[in-house]
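Enquirer: pasting a predicted model and its sequence here:
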Amino acid sequence: MSITVISCPLCLATNSEIFHQDKQRQYFSCQQCQLVFADRATLLTPQQELAQYQLHQNDLHDKGYRQFLQRLATPLLQSLTEPSLHGLDFGCGPGPLLAKMLSDAGHKMALWDPFFANQPEVLQRQYDFISCSEAIEHFVNPSREWALWLQLLKPGGTLAIMTKRYTTAAAFASWHYKNDPTHISFFATATFRYLAQRDGFELNVADNDVVILQRKH
């Protein structure tokens, strides 16, 4: 009997196991980095994915949205040691409010998003910090974006990520976050701890859905 080897899309280990099954799709768990990921055979097309994103209401003047993003902006700004640094908001979406908030705080911001800010030139330089709010869970092959971030981030730089983290298999089964068809890569605290240890970061778990990773020199 043949055995299907499922490679982890983050750490590339080949020891993933079935984690959960629902009516929509199957999910696997990497035994090395603890990433949970949806069956890649069930992915939306880019056109379907874009249509989902266009349903989001990310208004720059929405006070609720600003308050939501403040959970990432506050610990990120507290971690930055100089008043005017260069940052990249990666996966900024159609309403780049986080970048505006960081810019208003005195930092020089660049934007990148494959759908809404596809500007390859911003990926040709290095940054003092990178922010990624509610985007990493959409990455099909997060190993690629992570490797890119390692290239883009200066020594001593800061990586700030907002994404809801799963806890247990039982909680995952009833977790609304997994039901969004564009959410395909799910991180645990242990996943970020693995990446931090492997790639030389200090990890600060700032909130239930926020981590700040400080790159060591």
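Expert: Arrived safely, thanks for sending. Residues are numbered from 1 along each chain as shown.
Enquirer: only C-alpha atoms for contact and neighbour calcs from this point on.
Expert: Noted.
Enquirer: next one: the longest strand along the chain to chain centre, how far?
Expert: The strand that spans the most residues within the chain, counting by DSSP state E, is strand 153-162. How far strand 153-162 lies from its chain's middle: 12 Å, per C-alpha atoms, centre = their mean, to the nearest Å.
Enquirer: buried stuff in it?
Expert: 153-155, 157-162 (16 or more other C-alpha atoms under 10 Å).
Enquirer: and here is the other one:
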Amino acid sequence: MGCKAILLSPEHHLSPQAEKSRYILHNNDVNDAGYIRFVQPVIEKIRSDFSSNSNGLDFGCGTGPVITSKLKKSSFKIELYDPYFKPDKKVLKTTFDFIICCEVMEHFQNPLKEFQLLRTLLKPNGKLYCKTEIWKDAIDFSNWHYKNDKTHVIFYDRETLRWIKENLNFSSLEICKEFVIFSV
């Protein structure tokens, strides 16, 4: 089984400065009702899967960690990491009950390395919650809006997700309507 991912050729990747400038334009405001609705299914799933004494990591939190903000109001303990906006790598030296990776995995320039890291950061019975758009053959890729973001460098389909599960030793994969869960 191949992974069937679609990757942007590295010579087309943005420079780190251009990438950061683009991320600053993202409007992930903790008070934006539309964005809160967009991420609410992930918030609800984490609340149903874990108690508030669980520890989490918002990996690639960006400028506005909306999911983290909402979960902290329910007493969840969550660390933040983002290579541009919260680059403290000390948080990557511990393990977590769950990791949030919301609208991040499509930015992975080295996806194998990133998923290996995420897998090592999960405690036994831990879960990785990923939110991204999954491509399928029915999508007209040349006109797909999601690929038009110049910071999106990899696109996953269901086979890609199964490849990650199998090759990185996750115990299960759940592909939900709005997000994906990898479990240890």
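Expert: Here it is on my side, so go on. Everything quoted here is computed from the prediction, not taken from an experiment.
Enquirer: picking that back up, closest one of the buried residues of strand 153-162 of the first structure to Glu137 of the first structure?
Expert: Met162 (9.4 Å; C-alpha to C-alpha).
Enquirer: from Ser79 of the first structure, how far off is that closest one?
Expert: Distance of Met162 of the first structure to Ser79 of the first structure, given as C-alpha to C-alpha, to the nearest Å: 15 Å.
Enquirer: try Leu35 of the first structure
Expert: From Leu35 of the first structure to Ser79 of the first structure the distance is 26 Å (C-alpha to C-alpha).
Enquirer: cool, Gly91 of the first structure as well?
Expert: Taking C-alpha to C-alpha, one finds Gly91 of the first structure at 21 Å from Ser79 of the first structure.
Enquirer: need the longest helix for the first structure.
Expert: helix 63-79 (DSSP state H).
Enquirer: quick one: it aligns where in the second structure?
Expert: Mapped onto the second structure using TM-score structural alignment, helix 63-79 of the first structure covers residues 33-49.
Enquirer: before we move on, back to that, list the helices and strands the next helix or strand after the longest strand of the first structure packs on?
Expert: The first helix or strand that comes after strand 153-162 of the first structure along the chain, using DSSP states H and E, is helix 169-173. Where contact means 3 or more C-alpha pairs under 8 Å, 6 or more residues apart in numbering; DSSP states H and E, helix 169-173 of the first structure is packed against strand 17-21.
Enquirer: matching residues in the second structure for the strand it packs on?
Expert: Going by TM-score structural alignment: strand 17-21 of the first structure matches no residues.
Enquirer: check which helices and strands that strand is in contact with.
Expert: strand 26-29, helix 169-173.
Enquirer: most tightly surrounded among those?
Expert: strand 26-29 (a mean of 20; mean count of other C-alpha atoms under 10 Å).
Enquirer: span of stretch 56-68 of the second structure from start to end?
Expert: The first-to-last residue distance of stretch 56-68 of the second structure comes to 9 Å (C-alpha to C-alpha).
Enquirer: please apply the same query to stretch 119-139 of the first structure.
Expert: 18 Å.
Enquirer: and for stretch 21-28 of the first structure?
Expert: 9 Å.
Enquirer: next: stretch 135-146 of the second structure.
Expert: End-to-end distance (C-alpha to C-alpha), stretch 135-146 of the second structure: 9 Å.
Enquirer: contacts for it?
Expert: 133, 147, 152, 155-158 (C-alpha atoms under 8 Å, 6 or more residues apart in numbering).
Enquirer: okay, and which of these map to strands?
Expert: Per DSSP E, the contacts of stretch 135-146 of the second structure map to strands at Phe155.
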